[in-house]
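In: Show me how the following folds:
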Amino acid sequence: MTASPETLYDVIDATWPAAEKWTDGPWTFRKGLGAGSRVSATTGSGTLADLPAAEAQMTALDQPKLFMIRHGDTELDEMLAAQGYVIKDPVTLMSAPIEPIATDRPPAVTTFEVWPPLAVEREIWLEDGVGPARVAVMERAECQRMTILGRLDDTPAGTGYVGIHNGVAMFHGLVTLPRFRRRGLAQHMIRAMAFWARENGAEEIALLVVKANGPANALYQRMGFEHVADYHYRIKAE
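Out: Next comes the predicted model:
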């Protein structure tokens, strides 16, 4: 059974957690420590009268005035647009049952389960723009978690992180170095994640992908992942 949008939003928070998260009135705030929008965005259902308090809190955190607009947040989206907030990074949430993904195991010595992340994985992520602040997100997650190191030509060629929450595995930070792309490594790493997730009790595997990333969207659809929901951010145009 496909997880609901609300379930997947919870999985995001559990597998890719903010340094701090708390609710004050109609808003839920996140302290991201420089690790990107997902762990810094404010969510909730506040009205125009509640907006100044939210903006003041984000300013106090030294973070951009940034909201995540999730499934059903139409009124919030319209209100923020009227206040000069612009759309940033539309994202698709996709999921699939574990069984059709955990089919053929990757070829020998192509993928390895690793925790904690190795120095070479950190180097691969850094080359793709996933710096220490984002690796710290993986390290502070309290869920079951693992990284998958991918190798081609006896060389570390890619990596990714996967966590499990309430029976749903979600992967993040999937990277194949440019010189190793178009050789199937991303698919091997995803299948390795699915095998690990199934062995650790997950029944479903999910992901989030920026809509503008055409090659990644095409890969996930070919593998059998289906659209569940969308979200985007609204950021104040200063």
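In: contacts and neighbour counts: CA atoms only from here.
Out: Noted.
In: Could you look up the SS state of the residue nearest in space to the middle of the chain?
Out: In the chain, the C-alpha nearest the mean C-alpha coordinate belongs to residue 172, at 4.7 Å (CA atoms, centre = their mean). The three-state assignment at residue 172 reads strand, by DSSP: H, G, I helix; E, B strand; the rest coil.
In: Nearest spatial neighbour of it, chain-adjacent residues omitted?
Out: residue 161 (5.3 Å; CA to CA, 6 or more residues apart in numbering).
In: same check, this time on residue 91
Out: Counting by CA to CA, 6+ apart, the residue nearest residue 91 is residue 210, at 4.3 Å.
In: Quick check, that neighbour in contact with residue 94.
Out: No - using CA atoms under 8 Å as the test, residue 210 is too far from residue 94 to be in contact (11.0 Å).
In: For the longest strand along the chain, could you pull out the residues that count as buried?
Out: In the chain, assigned by DSSP state E, the strand with the most residues is strand 85-97. By neighbour count on 16 or more other CA atoms under 10 Å, the buried set for strand 85-97 is 85, 87, 88, 90, 91, 92, 93, 94, 95, 96, 97.
In: run this one through as well so I can compare:
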Amino acid sequence: MSADWPAIVDNTWPAARYIRDGAFLLREGQGGGSRVSAATLQGTVTTGAIAEAEDKMREMGQRRLFMIRPGDTKLDADLEVRGYTVLDPVNIYSCPAAMLTDLPVPRVTVFAVWEPLAIMHEIWSRAGIGPARWAVMQRARGPKTGLLSRRKDKPAGAGFAAIHETTAMVHALEILPEHQREGLGGWAMRAAAFWALDQGAETLSVICTKANAGANALYRSLGMQIAGQYHYRVLNQTGEPI
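Out: A predicted model of the protein is given here:
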């Protein structure tokens, strides 16, 4: 049985509010990024249904943004005709969590800690992950943790992981530029795997954009496989919210 990736994403990186409106599920993101702001198709796509969803997104002060998942071929084509452009195609990677516990994480390299420490917020801020996305982490209701990476006794990276049912998903994994290419991303994922198993999860997963060559190479090097994909369609017009 394949994993329910929409449910995993929504539960480990939740929107502030969900609104079922006809054919679409709308998300109020409150500035938390595309993943918590995009509308997803729940029924039959029609011109009228798209227009209604657009109106609701504008009422929320959000840009007109739709997530296109496998099978949403007609919606994808209809939005292209309406002037929507493709934004941020992504890969979902996963693997059995136990697969990444074959090596012990070196002592004091990664700490699993909740609540996030001030230094973790500083690291995220440097990567453009600000208070609106910290609020997303706080909203996650299941088991969750922050991941603080260290290099030579200095903070070097931060991440977040949460669990839905038996799947843990890593979000907001950032390594400071001066500590990249030192293997810290891999150790952070391994630490997340150990934490996930301790919490009763069986699968470890992560999302990254297809354009992020470094992240894709990292997850492939760990033996993780692409388990799902999606992209967004956004209407870029003058006066649209960013």
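In: could you say which helix or strand contains residue 200 of the second structure?
Out: Assessed by DSSP states H and E, residue 200 of the second structure sits outside every helix and strand.
In: Who are the contact partners of the nearest residue to it once chain neighbours are set aside?
Out: Nearest residue to residue 200 of the second structure in three dimensions, chain neighbours excluded: residue 166, at 6.8 Å (CA to CA, 6+ apart). Neighbour list for residue 166 of the second structure: 200, 201, 202, 203 [criterion: CA atoms under 8 Å, 6 or more residues apart in numbering].
In: And the second one, what's its match in the first structure?
Out: Structural correspondence for residue 201 of the second structure with respect to the first structure (TM-score structural alignment): residue 202.
In: Pull up the gap between that match and residue 193 of the first structure, please.
Out: From residue 202 of the first structure over to residue 193 of the first structure the distance is 11 Å, taken as CA to CA, to the nearest Å.
In: out of these two, which sits in the more crowded spot?
Out: residue 193 (30 against 21; other CA atoms under 10 Å).
In: Assign a three-state SS to the more buried one, would you?
Out: From three-state DSSP, the assignment for residue 193 of the first structure is helix.
In: can you tell me how far it sits from residue 163 of the first structure?
Out: Relative to residue 163 of the first structure, residue 193 of the first structure is positioned 9 Å away (CA to CA).
In: do the same with residue 138 of the first structure
Out: For residue 138 of the first structure relative to residue 163 of the first structure (CA to CA), the value is 9 Å.
In: what's the answer for residue 48 of the first structure, then?
Out: Taken as CA to CA, the span from residue 48 of the first structure to residue 163 of the first structure is 36 Å.
In: And residue 40 of the first structure, by the same measure?
Out: 19 Å.
In: Likewise for residue 115 of the first structure?
Out: Distance of residue 115 of the first structure to residue 163 of the first structure, computed by CA to CA: 12 Å.
In: now do residue 56 of the first structure
Out: Distance of residue 56 of the first structure to residue 163 of the first structure, given as CA to CA: 33 Å.
In: likewise residue 112 of the first structure?
Out: 16 Å.
In: Mind checking which of the two has more residues around it?
Out: Taking neighbours as other CA under 10 Å, residue 112 of the first structure and residue 163 compare with residue 163 leading, 26 against 17.
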